[in-house]
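Asker: what follows is a predicted structure for the sequence shown.
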Amino acid sequence: MRLGYGLNLEQTQKLIMTPELRQAITILQLSALELSMYVEEQLLENPLLETQEESLDIKEDVEPTVEEERPVEEKWEVDWQDYFHDQDENRIRHERVVVEEKQRFDPFIAASPTLLEHLLGQLHVQKISASLPVAEYIVGNLDDNGFLPITLKDIANETNVSLKTAEEALALVQTLDPLGVGARNLEECLRLQLPLLPDYPPELPELLKYLEDLAAGRLQRIAHALKIPIYRVQELADLVRKLDPKPGLSFSGPGDVRYVVPDVVIEEIEGEFIILVNDITVPRLGINKVYREALSLEEGTDTRKFVEQKLNAASWLIRSIEQRRLTLYKVSSAIVKWQTEFLRYGIRHLRPLTLRDIAEEIGVHESTVSRATAHKYIQTPRGIFEFKFFFASSLGRGRNNANSITTEGIKLALRDLISSENPKSPYSDQKLADLLKAKDMEISRRTVAKYRDELGIAATTGRKRY
């Protein structure tokens, strides 16, 4: 075998992830609010980007041109001198129209008080006592549910008071609204709330000692321990369910409020569904013409290189945002086409749908559809849903079968069966599976139990009434 050095010339093709392509993919995945923040960052980084006021002209809708449908991967080179020249010649002068904006009261809406603020406000109107500072310490250590995770001994050591003073402070906290805060366990929490039940039965405090049996549905064991009829135990259990096991959760904490801004809005107008891509939160971008003089400089200068680099980055950003809008529109149009029956008649008519179906419909790869729909919401006449809600899997039959069933449809049928059952003799999971099979929805008993848990419906023992 002969060894040696040599030069070979060969051609290969491979995919290179350019920075521009990475940016386009990133923009496609962003939601409306995330895109708005991303654009704000780019406005700070790129001096050639500027926001533009929306044109006063009403432009007619036109079909996308070949230029608009060019693949994202293609490099977009622009003769910027001709670009600025054309912009000046075609520019239409408009007088600025000043619209008097009505006063809005949104910024003046006060935030809901937190549990800490609510309790401290009550403590500060209490009579001054030695236990008040300790009570403030206790309130500051309550968890989000309103429970006290530390012991009285720890409180006494941390505040340098006696154990009796710590007990007095805890008793003071436990009288505050909402009742149940400051409890050290669930039984104590529910016991503190008993005064909320007018004329509660004398057996109710004793029932709270058997919360584990009550949660497991072992009513017979409780009836035997309390020496009362089982139907009486069930009546007491109904009273316990009126109490709040987590009284602190009724108060908001910092960052608890999360708003959903739909990326696409679908409206039905005169029997036709209209699709609107919600880009109102994203500023309209344009190229700052102040830098045009830099393009007249001699090629190769640092200033011209900088301006050309920023111009290309700005143009690619604008193009990527527009490409995102077109992709969202195409995906939404395909979803409306597939799920028209759902939009008109409700959840029972939700059709099985996959990413591949939409990808084939609009002529893109599945990954593009996945990125375009990730973490985005769509507002429909039926409510606001995540995009992934419409990609419902099919059970049993092929997805193109008109009678195919989605998991959401089976859950709805399962809920209907349970709501119509005899409460004294509720259906078992196997019986529910048999009844669904009779409706041409063949699933296993384990799947029934899984869907029942997802719906928050108790098992047979938890639904039985005596």
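Answerer: Okay, I see it.

Asker: going by C-alpha atoms from here, please, whenever you check contacts or count neighbours.
Answerer: Will do.

Asker: helices of the stretch 101-250 of the chain, start to end?
Answerer: 115-123, 132-140, 152-159, 163-173, 186-192, 204-207, 211-215, 219-226, 230-240 (DSSP state H, counting those that start in this stretch).

Asker: could you do the stretch 301-450 of the chain as well?
Answerer: Using DSSP H, counting those that start in this stretch, helices in the stretch 301-450 of the chain cover 302-338, 340-345, 355-362, 366-373, 407-419, 429-438, 445-454.

Asker: could I get those helices as TSV with mean neighbour count and distance to residue 195?
Answerer: Shown next, in TSV, are the helices of the stretch 301-450 of the chain (neighbours: other Cα atoms under 10 Å; distance: least, Cα to Cα, whole Å):
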stretch	mean neighbour count	distance to residue 195
helix 302-338	18	53
helix 340-345	15	47
helix 355-362	17	55
helix 366-373	19	50
helix 407-419	16	33
helix 429-438	16	39
helix 445-454	15	33
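
Asker: right, so of the helices of the stretch 101-250 of the chain, which gets closest to residue 302?
Answerer: With Cα to Cα, the closest approach to residue 302 among those belongs to helix 115-123: 57.9 Å.

Asker: how about the most centrally placed residue in the chain, what does it touch?
Answerer: The chain has residue 260 as the residue nearest its centroid, 6.6 Å off, counting by Cα atoms, centre = their mean. Neighbouring residues of residue 260 by Cα atoms under 8 Å, 6 or more residues apart in numbering: residue 377.

Asker: let's verify it: helix, strand, or coil?
Answerer: Following DSSP: H, G, I helix; E, B strand; the rest coil, the label given to residue 260 is coil.

Asker: what's next to the helix or strand harbouring residue 81, contact-wise?
Answerer: According to DSSP states H and E, residue 81 maps onto helix 80-89. If you take Cα under 8 Å, 6+ apart as the criterion, helix 80-89 is touched by 289, 292, 295.

Asker: was I right to think residue 181 contacts residue 147?
Answerer: Yes. Between residue 181 and residue 147 there is a contact under Cα atoms under 8 Å: 5.9 Å.

Asker: overlap in contacts of these two?
Answerer: Common contacts of residue 181 and residue 147 (Cα under 8 Å, 6+ apart): 189, 248.

Asker: structure two is appended below for comparative analysis:
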Amino acid sequence: MKQTQTLSPQMMQSMEILQMGSQELLEYIENQAQENPVLEMEDTYTDQDQSAVLRRKLEWLESTDSQNRAYHQQDSEDDERDPISNYGNADETEENLYLYVLSQLELMDLEPAVMEAGKLLVESLNQNGWLDEDLSELAAEWELPLELLERALAVVQTLEPAGVGARSLSECLVLQLRRRKEDSALALKIAEGYLDPLSKNRYGCIAKALGVTQEEVHAACDVIRGLNPRPGSGFAARENLIYINPDIFVVNFPDHFELLTNDYYFPSLHISSYYCRMLRDSEDKEVKDYLTDKVRQAKWVVHSIEQRRSTLLQCAQHILELQEDFFRRGPGHLRPMSLADVAQRVGVHESTVSRTVKDKYLQCASGVYPLSYFFSRSLGNASGASGEAASPDAAKALLKKLIAGEDKRKPLSDQKLCELMEREGCTLSRRTVAKYRDELNIPSTTGRRQYE
């Protein structure tokens, strides 16, 4: 004799729904509505005020500066599509780099051979807008004259965005500089032959080689750093992109915070009154058994979805309370927090919290973050005057602050950074400092040094 614990199919279904992300849950709801005739699905946003929809579109366009052109084009070409869906998902009609460049090429009055060669080159562009393959190899593969491909590439490189069709970083930057109206002769020379010294901040070396002052080199390098080395980055990839739909919104008021769930993204589910009447009035046993089973399934699905929403809201509320400093002051102010901390407050098991935050996202004034981001381990030591344990987020913020204030001619070594952080109450090993610096994409001492 032994005692075992098993989960019912309904409980397993409830746990599966709890850990579903927003897109997965939406697909699940649609499938359930198709499989179960008792369930009726109604969109929550079909009757929204059109002015509110337009206002959200304008806010979206403002927040996606480099991509405004593509999304605006998409909306204007198909106004009959669901106005809300454009915020979440890219579809097959979304303009990508290939379509954008090709549409410009087709408007040009070119020889048929140059036009066809240009189309082949545009199809060969990578996602960044560069041409990776060698022209001679392409000429042999397509059985076209090399001179024809060179003429076609020269045409492609005149199109928007500036830098498209480049075969190297230097060529990409040069193409962009040549379109600038202001004088960029010095920047052109640096982009053509001095990118390696520029990457190592050897301004004095560049100034000496070109016979100019370091101040002029600094100004020219600032111009170069303002260019886009990936001209295709503002467009959608050829494959469909999936954008994040936040599950929770944190609204910041002067004296308090408010949590909002993204309910408009999901259609509302309810039990069909027609089938309920049929169940009540029918005298056919098979019909009653069938409808009883379907109604029970439908009620459990609706209950599980509502329970998911309630648990998610509770967890988010306690995350907000525990990480209030982050929501007020932004990144760099996370405090150590574990699943157990939230589970104890909510009154559930840690595994339930883990399922709840899986693939869920929160949007606040600082941006969009996965809920798992707010669970930060303790570094095991007190941080500063507060006496609280430091988190990796706080340690990285302190590391960035120290590096930002260093003398660029004598940048701090990892060991020196380690010592300075310990004085601030954040004790880390040198290896951990180096690891965090790499995660922040900050170069080593050699890469940060600026030479005379």
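Answerer: That came in fine, so what should we check first? Source: prediction; values computed, not measured.

Asker: tm score of chain vs chain?
Answerer: For this chain pair, the superposition-based TM-score is 0.78 by TM-score structural alignment, normalised by the length of the second structure; 410 aligned residues with a Cα RMSD of 3.6 Å.

Asker: can I get the helices of the stretch 301-450 of the first structure in CSV including distance to residue 387 of the first structure?
Answerer: Formatted as CSV, the helices of the stretch 301-450 of the first structure follow (distance: least, Cα to Cα, whole Å):
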stretch, distance to residue 387 of the first structure
helix 302-338, 9
helix 340-345, 14
helix 355-362, 11
helix 366-373, 6
helix 407-419, 15
helix 429-438, 28
helix 445-454, 20
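
Asker: looking at those, which is nearest to residue 238 of the first structure?
Answerer: Closest among those, using Cα to Cα: helix 407-419, at 18.2 Å.

Asker: surely residue 31 of the first structure and residue 375 touch.
Answerer: Yes. The pair residue 31 of the first structure and residue 375 qualifies as a contact (Cα under 8 Å) at a distance of 6.7 Å.

Asker: out of those two, which sits in the busier spot?
Answerer: residue 31 (20 against 14; other Cα atoms under 10 Å).

Asker: aligned partner of that one in the second structure?
Answerer: Per TM-score structural alignment, the equivalent position to residue 31 of the first structure in the second structure is residue 21.

Asker: OK, contacts around that match?
Answerer: Residue 21 of the second structure sits next to 358-360 when contact means Cα under 8 Å, 6+ apart.

Asker: try 10 Å
Answerer: By Cα atoms under 10 Å, 6 or more residues apart in numbering, the residues touching residue 21 of the second structure are 244-247, 356-361.

Asker: neighbour-wise, which of the contacts of helix 80-89 of the first structure leads?
Answerer: residue 292 (18 neighbours).

Asker: now do the contacts for the residue sitting furthest away from the middle of the second structure.
Answerer: Computed with Cα atoms, centre = their mean, the residue of the second structure farthest from its C-alpha average is residue 283, at 56.0 Å. Under the criterion of Cα under 10 Å, 6+ apart, residue 283 of the second structure has no contact partners.

Asker: got it, and residue 205 of the first structure?
Answerer: Contacts of residue 205 of the first structure (Cα under 10 Å, 6+ apart): 187, 190-191, 194, 236, 240.

Asker: buried set for stretch 107-117 of the first structure?
Answerer: Residues of stretch 107-117 of the first structure classed as buried by neighbour count (16 or more other Cα atoms under 10 Å): 114-116.

Asker: out of the contacts of residue 205 of the first structure, grab the one that's most surrounded.
Answerer: Highest neighbour count within these, by other Cα under 10 Å: residue 190, with 24 neighbours.

Asker: quick check: that residue vs residue 232 of the first structure, distance?
Answerer: According to Cα to Cα, to the nearest Å, residue 190 of the first structure and residue 232 of the first structure sit 19 Å apart.

Asker: count the residues that sit near residue 115 of the second structure.
Answerer: By the criterion of other Cα under 10 Å, residue 115 of the second structure has 19 neighbours.

Asker: what's near enough to touch the alignment partner in the first structure of it?
Answerer: Applying TM-score structural alignment, one finds that residue 115 of the second structure aligns to residue 132 in the first structure. The contact partners of residue 132 of the first structure, by Cα under 10 Å, 6+ apart, come to 123-124, 126, 138, 165-166, 168-170, 172-173.

Asker: that older thread, now the helix holding residue 81 of the first structure: which residue numbers in the second structure?
Answerer: The aligned range for helix 80-89 of the first structure is empty, by TM-score structural alignment.

Asker: find the nearest non-adjacent residue to residue 395 of the second structure, please.
Answerer: residue 426 (6.8 Å; Cα to Cα, 6 or more residues apart in numbering).

Asker: quick one: what's aligned to the one you found in the first structure?
Answerer: Per TM-score structural alignment, residue 426 of the second structure is aligned with residue 441.

Asker: so that match touches residue 435, yeah?
Answerer: Yes. Residue 441 of the first structure lies in contact with residue 435 (Cα atoms under 10 Å); the separation is 8.6 Å.

Asker: and residue 368 of the second structure, how far from residue 264 of the second structure?
Answerer: Distance from residue 368 of the second structure to residue 264 of the second structure, by Cα to Cα: 18 Å.

Asker: okay, these two: which has more neighbours?
Answerer: A direct count of neighbours by other Cα under 10 Å for residue 368 of the second structure and residue 264 places residue 368 higher, at 15 against 12.

Asker: I'm done for today, thanks for sticking with me.
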